[in-house]
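# quick one, structure for this:
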Amino acid sequence: PCLSSRLAYGTPVTIERLRAVDRGEEIMRRLGFREFRVRHHGELVRLEVAPAELDKALRREVVDELARRFRALGFRYVTLDLHGYRTGAMNEVLKAVTSEP
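Next up is the predicted model:
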């Protein structure tokens, strides 16, 4: 998959940002997640996991590990998207902008 699709619209694509996403996705795999996305929003990373894996992602020890590891990658804020993983999630902002009156 193209890692640049993990960056928020308007965010310049750089090797450092792509590397952070790639390393973040490796962290998720090593923690046993199977269906997920790491979304880069500057200082904020938004983690999407499959709804079936949400309980696991919310376990205290997993939350602490995710926060520690993603902060080590340079993210100030580590968030979990409660809607879960879904394709096209980065396009939701475009739909909201184009549907405003």
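# hey, let's count contacts and neighbours off CA atoms from now on
Noted.
# can you give me the strands in the protein?
Counting by DSSP state E, one finds strands in the chain at the ranges 36-41, 44-49, 77-80.
# mean neighbour count and distance to L66 added to those strands, as a markdown table?
A markdown table is the format used below for the strands of the chain (neighbours: other CA atoms under 10 Å; distance: least, CA to CA, whole Å):
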| stretch | mean neighbour count | distance to L66 |
| --- | --- | --- |
| strand 36-41 | 22 | 12 |
| strand 44-49 | 21 | 9 |
| strand 77-80 | 16 | 8 |
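# for this protein, give the helix that spans the most residues.
Across the chain, the longest stretch assigned as helix under DSSP state H is helix 15-30.
# what sits up against that helix?
Counting by CA atoms under 8 Å, 6 or more residues apart in numbering, helix 15-30 makes contact with 3-4, 6-7, 36-40, 69-70, 73-74, all of which sit outside it.
# this one as well, want them side by side:
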Amino acid sequence: TKSQVREVARQMSLPVADKPAAPCLASRIPFGESVTPEKLRQIDDLEDAVYEQGFSDCRVRHHGAVGRIELPTEELPRAMEPEIRAALVAAGKETGFQHVTIDLDGIRSGLFSLQIVGKGDRG
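Model (predicted):
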């Protein structure tokens, strides 16, 4: 089970033991765009940086030069605190994004999949 895997990971002192479950990183790239190791690395690295700032959940959507961070809506105000905002922007630029944005709609699971079937209202 997932809890058993997490327990073994804790016993082995693996840093992923308490990492929240998350869908495939490729789901953060819009449908029809190529999925590359570089894009996946950018997404993963920026999501790690978001978690390092103490956020409970996040998704980074890859829009070419723009990394769009989705957070739980109740945590959005904290993302605007000057030190945290600066850390997120710096982390995004370090990963290769030219621009880093915070999505004011908050986190939405399956956003790009919803757009494929015509149920998503933004991109």
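# identify the farthest-apart pair in the contacts of helix 15-30 of the first structure.
Taking CA to CA, the two most distant members of the contacts of helix 15-30 of the first structure are S4 and R69; they sit 20.8 Å apart.
# roughly how far does the spatially most central residue of the first structure sit from K56 of the first structure?
The geometric centre of the first structure, computed from its C-alpha atoms, lies nearest to V38 (CA atoms, centre = their mean), at 2.5 Å. Here V38 of the first structure is placed at a distance of 16 Å from K56 of the first structure (CA to CA, to the nearest Å).
# swap in R68 of the first structure?
R68 of the first structure is 17 Å from K56 of the first structure, where distance means CA to CA.
# just to revisit the earlier point, leaving aside the residues adjacent along the chain, what's closest to the equivalent of the residue nearest to the centre of the first structure over in the second structure?
Residue correspondence, TM-score structural alignment: V38 of the first structure in this structure matches V60 in the second structure. Of all residues not flanking V60 of the second structure in the chain, I69 sits nearest, at 4.6 Å (CA to CA, 6 or more residues apart in numbering).
# got a list of what the one you found touches?
I69 of the second structure makes contact with C58, R59, V60, R61, V100, T101, I102, D103 under the criterion CA under 8 Å, 6+ apart.
# widest-spaced pair of these?
The largest distance within these, taken as CA to CA, falls between C58 and V100 and amounts to 13.7 Å.
# ok, the residue in the second structure that V21 of the first structure lines up against - how many residues close by?
When the structures are aligned by TM-score structural alignment, the residue of the second structure matched to V21 of the first structure is I43. Counted with other CA atoms under 10 Å, the burial measure for I43 of the second structure works out to 27 neighbours.
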